[in-house]
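Student: The following comprises the amino acid sequence and a computationally predicted model.
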Amino acid sequence: MTVSEVPPAFRLAYVPGVTPTKWVRIWNERLPEVPLTLVAVPAAEAPGLLRAGGADAGFVRLPIDRTDLSAIPLYTETTVVVIPKDHLMAAVDEVSVEDLADDIVLHPLDDPLEWENGPGRPAIERPDTTADAIELVAAGVGLLVVPQSLARLHHRKDLTYRPVHGAPESRIALSWPEDETTDLVEEFIGIVRGRTVNSTRGRPPTPAQPKGKRAEARGAGRKPAAGKSTGKSPQRGSGGTKAGKRGRPGKSGKPRRQS
């Protein structure tokens, strides 16, 4: 099989916390002949994976180096603090960064939030991953501030979370190598942006027609409404209206006399 005969495929990378299910479903409905493969990747490694050709496009966390990557910001996540269910903060609906001042706040090495000055008191050591930090929160070692999607991803029955005001926020974007903006990448961009299947993007526009041609095209195939004239004169003859007036039989069946 030559390169031109290899069937097309699409590889989509995604970082933890992103759920691409909806977009994958739409892709499979619109392009069933092009298989889509999901590639899970840590947030810090996603840009390198795209540059190395490990995926055609991917959902990443901003900021990233856009020197050779294109990116379309999609949405901004709510920042939350993960706490034990019996913590005092569980009694309120939301907290501020200042409310964390007296607590130990864990900052894992894969922290997706960019802090100028981290909240709370630092732990003796930084956990390697967010998953490790969640385990420490459950053990009562400290609290963890993360995007809400990561709190949901690592959900535990003994933990809960509350929104945090004044904390940095994480943005999710669709990214791909700038020099590899293929037709399939454009298709996926359209799906993510909500374009319908009948979108005219990328399709040649319908050539304009003269007014007479357009009017004729609109009228083609239409049937005249009931009771309206078709524009043709009725034929005169024995079956015509005028012919039937003379010599019309009366009630007795005999012709009427003409005066």
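Tutor: The structure has been received and is ready for your questions. If you're wondering where the values come from, they're calculated on a predicted model, not measured in any experiment. Residues are numbered from 1 along each chain as shown.

Student: going forward, measure contacts between C-alpha atoms and count neighbours the same way
Tutor: Fine.

Student: and for stretch 98-107, what are the contacting residues?
Tutor: Here stretch 98-107 makes contact (CA atoms under 8 Å, 6 or more residues apart in numbering) with 119-123, 126-127, 133, 141-145.

Student: Please apply the same query to stretch 12-22.
Tutor: Identification of contacts with stretch 12-22 by CA under 8 Å, 6+ apart yields 36-43, 46, 55-61, 149-150, 152-153.

Student: now do stretch 167-187
Tutor: Contacts for stretch 167-187 (CA under 8 Å, 6+ apart): 10, 50-51, 56-63, 68-79, 96-97, 112-115, 147, 189.

Student: Stretch 71-79 now?
Tutor: Contacts for stretch 71-79 (CA under 8 Å, 6+ apart): 145-149, 163-165, 167-176.

Student: Let's see which of those residues end up in helices.
Tutor: The members of these that map onto helices under DSSP state H are 148-149.

Student: Among the contacts of stretch 71-79, which lie within strands?
Tutor: Using DSSP state E, 145-147, 163-165, 171-176 are the members of those that sit in strands.

Student: Just among these, which is most surrounded?
Tutor: residue 145 (31 neighbours; other CA atoms under 10 Å).

Student: and the residue lying closest to that one once chain neighbours are set aside, how far is that from residue 131?
Tutor: Residue nearest to residue 145 in three dimensions, not counting chain neighbours: residue 81, with 4.3 Å by CA to CA, 6 or more residues apart in numbering. Separation of residue 81 from residue 131 (CA to CA, to the nearest Å) stands at 14 Å.

Student: So between the two, which is more surrounded?
Tutor: Remark: of residue 81 and residue 131, residue 81 carries more neighbours, 24 against 15, as counted by other CA under 10 Å.

Student: for comparison:
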Amino acid sequence: MTGSEDSPSFRLAYVPGVTPTKWVRIWNERLPEVPLTLVGVPAAEACDVLRAGGADAGFVRLPADRTDLSAIPLYTETTVVVVPKDHVVAAVDEVSAEDLADELVLHPLDDTLDWERPPGRPAIERPATTADAIELVAAGVGLLVVPQSIARLHHRKDLTYRPVSDVPQSRVALSWPEEETTDLVEQFIGIVRGRTVNSTRGRPQTPAQPKGKRPEARGAQRKPAGGKSTGKPAGKSARGGTGGTKGGKRGKPRRRS
């Protein structure tokens, strides 16, 4: 748990392209007393930030160095190629890596795809960042292959993108230091995995309270020792009255002295 016991908080790291809005909203609804702080980090630094204690948990891109980290893969993204809107690729629905063989394809230093060999012809110099590569694509210098969420993040009116087959894909995972699986981390895992608010997993269990005796209903009839109910309220005989025989005479009144 981050912070003191009196004022807990939760820091959530996220890499470019990941939008944690939905999960943050659910967190604020369920744990309004625990503020959640978002920490934006470059994809290449996300795991180091978690190991250094810069965040309690974070959304990272796989593959990554997960030494001392736990991770739950969440989803795999489509890989796309970013091109100018007037490029020939924009006229088709999908391309293959082979279709890009004659194109100059930029490979920025912060690229998150696990390439054995990037497609296309390499540029003389690698752009420092994906944002720099996007500017070069807009200038007509080359094309860029990235996860779809990154293409959306850097959307421009003069650019578009198309899916690419036969290339690596980026997986997004929720990760945290394996030695720091706190109650708050468990709570966030439950939110990401879609557990309901009534789920007890990851939360302290409330001890079961001893069951008390079931109170008797008001006016309930008691059973006599024989086990059978007389069908009449207690204190009266089966024939009615206050214990005498039906229609019996009253006793003589006592004389006053």
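Tutor: Thanks, I have it. The structure presented is a predicted model; accordingly, all values stated were derived computationally and were not measured.

Student: Next, the TM-score between them, please.
Tutor: Superposed pair, TM-score by TM-score structural alignment, normalised by the length of structure 2: 0.79. Supporting alignment: 222 aligned residues with a CA RMSD of 2.6 Å.

Student: For the ones in strands among the contacts of stretch 71-79 of structure 1, please prepare JSON lines with the additional fields distance to residue 196 of structure 1.
Tutor: Formatted as JSON lines, these follow (distance: CA to CA, whole Å):
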{"residue": "145", "distance to residue 196 of structure 1": "37"}
{"residue": "146", "distance to residue 196 of structure 1": "34"}
{"residue": "147", "distance to residue 196 of structure 1": "30"}
{"residue": "163", "distance to residue 196 of structure 1": "34"}
{"residue": "164", "distance to residue 196 of structure 1": "36"}
{"residue": "165", "distance to residue 196 of structure 1": "36"}
{"residue": "171", "distance to residue 196 of structure 1": "25"}
{"residue": "172", "distance to residue 196 of structure 1": "22"}
{"residue": "173", "distance to residue 196 of structure 1": "20"}
{"residue": "174", "distance to residue 196 of structure 1": "18"}
{"residue": "175", "distance to residue 196 of structure 1": "21"}
{"residue": "176", "distance to residue 196 of structure 1": "22"}
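
Student: Helices of the stretch 1-150 of structure 2, residue ranges please.
Tutor: 21-30, 46-51, 130-138, 148-153 (DSSP state H, counting those that start in this stretch).

Student: if I look at residue 16 of structure 2, how far off is residue 187 of structure 2?
Tutor: 24 Å.

Student: And residue 133 of structure 2, by the same measure?
Tutor: From residue 133 of structure 2 to residue 187 of structure 2 the distance is 38 Å (CA to CA).

Student: Between those two, which is the more surrounded one?
Tutor: The neighbour count for residue 133 of structure 2 versus residue 187, taken as other CA under 10 Å, is higher for residue 133 (24 against 21).

Student: Which residues are in contact with the nearest residue to the more buried one once chain neighbours are set aside?
Tutor: Leaving aside its sequence neighbours, residue 133 of structure 2 sits nearest to residue 127 (CA to CA, 6+ apart; 5.7 Å). Contact analysis of residue 127 of structure 2 by CA under 8 Å, 6+ apart lists 106-109, 133.

Student: Mind doing that once more with 10 Å?
Tutor: Listed by CA atoms under 10 Å, 6 or more residues apart in numbering, the contact set of residue 127 of structure 2 reads 106-111, 133-136.

Student: could you redo these as a markdown table and give each row distance to residue 32 of structure 2?
Tutor: A markdown table is the format used below for the contacts of residue 127 of structure 2 (distance: CA to CA, whole Å):
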| residue | distance to residue 32 of structure 2 |
| --- | --- |
| 106 | 44 |
| 107 | 43 |
| 108 | 40 |
| 109 | 39 |
| 110 | 36 |
| 111 | 37 |
| 133 | 40 |
| 134 | 39 |
| 135 | 41 |
| 136 | 44 |
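
Student: Against residue 38 of structure 2, how distant is the most centrally placed residue in structure 2?
Tutor: Nearest residue to the geometric centre of structure 2 (CA atoms, centre = their mean): residue 192, 1.1 Å. Distance, residue 192 of structure 2 to residue 38 of structure 2, by CA to CA: 15 Å.

Student: now do residue 233 of structure 2
Tutor: Taken as CA to CA, the span from residue 233 of structure 2 to residue 38 of structure 2 is 69 Å.

Student: same check, this time on residue 44 of structure 2
Tutor: Taking CA to CA, one finds residue 44 of structure 2 at 17 Å from residue 38 of structure 2.

Student: Likewise for residue 169 of structure 2?
Tutor: Counting by CA to CA, the gap from residue 169 of structure 2 to residue 38 of structure 2 is 25 Å.

Student: Would you agree residue 82 of structure 1 is in contact with residue 161?
Tutor: Yes. Applying CA atoms under 10 Å as the test, residue 82 of structure 1 and residue 161 come out as touching, 4.3 Å apart.

Student: Mind listing the shared neighbours of those two?
Tutor: Common neighbours of residue 82 of structure 1 and residue 161, counting by CA under 10 Å, 6+ apart, are 89-90, 143-146, 148, 151-152, 155.

Student: Now, of those, which are buried?
Tutor: Buried subset of those (neighbour count, 16 or more other CA atoms under 10 Å): 89-90, 143-146, 148, 151.

Student: on that earlier part again, closest one to residue 201 of structure 1 out of the shared contacts of residue 82 and residue 161 of structure 1, please.
Tutor: Taking CA to CA as the measure, residue 148 is the one of those closest to residue 201 of structure 1, at 34.3 Å.

Student: and the closest one, how far is that from residue 57 of structure 1?
Tutor: Taken as CA to CA, the span from residue 148 of structure 1 to residue 57 of structure 1 is 23 Å.

Student: what do you get for residue 231 of structure 1?
Tutor: Taking CA to CA, one finds residue 231 of structure 1 at 61 Å from residue 57 of structure 1.

Student: Looking at the two, which one has more neighbours?
Tutor: Ranked by neighbour count (other CA under 10 Å), residue 231 of structure 1 and residue 57 place residue 57 first, with 31 against 7.

Student: so that one touches residue 11, yeah?
Tutor: Yes. At 6.9 Å, residue 57 of structure 1 counts as touching residue 11 under the criterion of CA under 10 Å.
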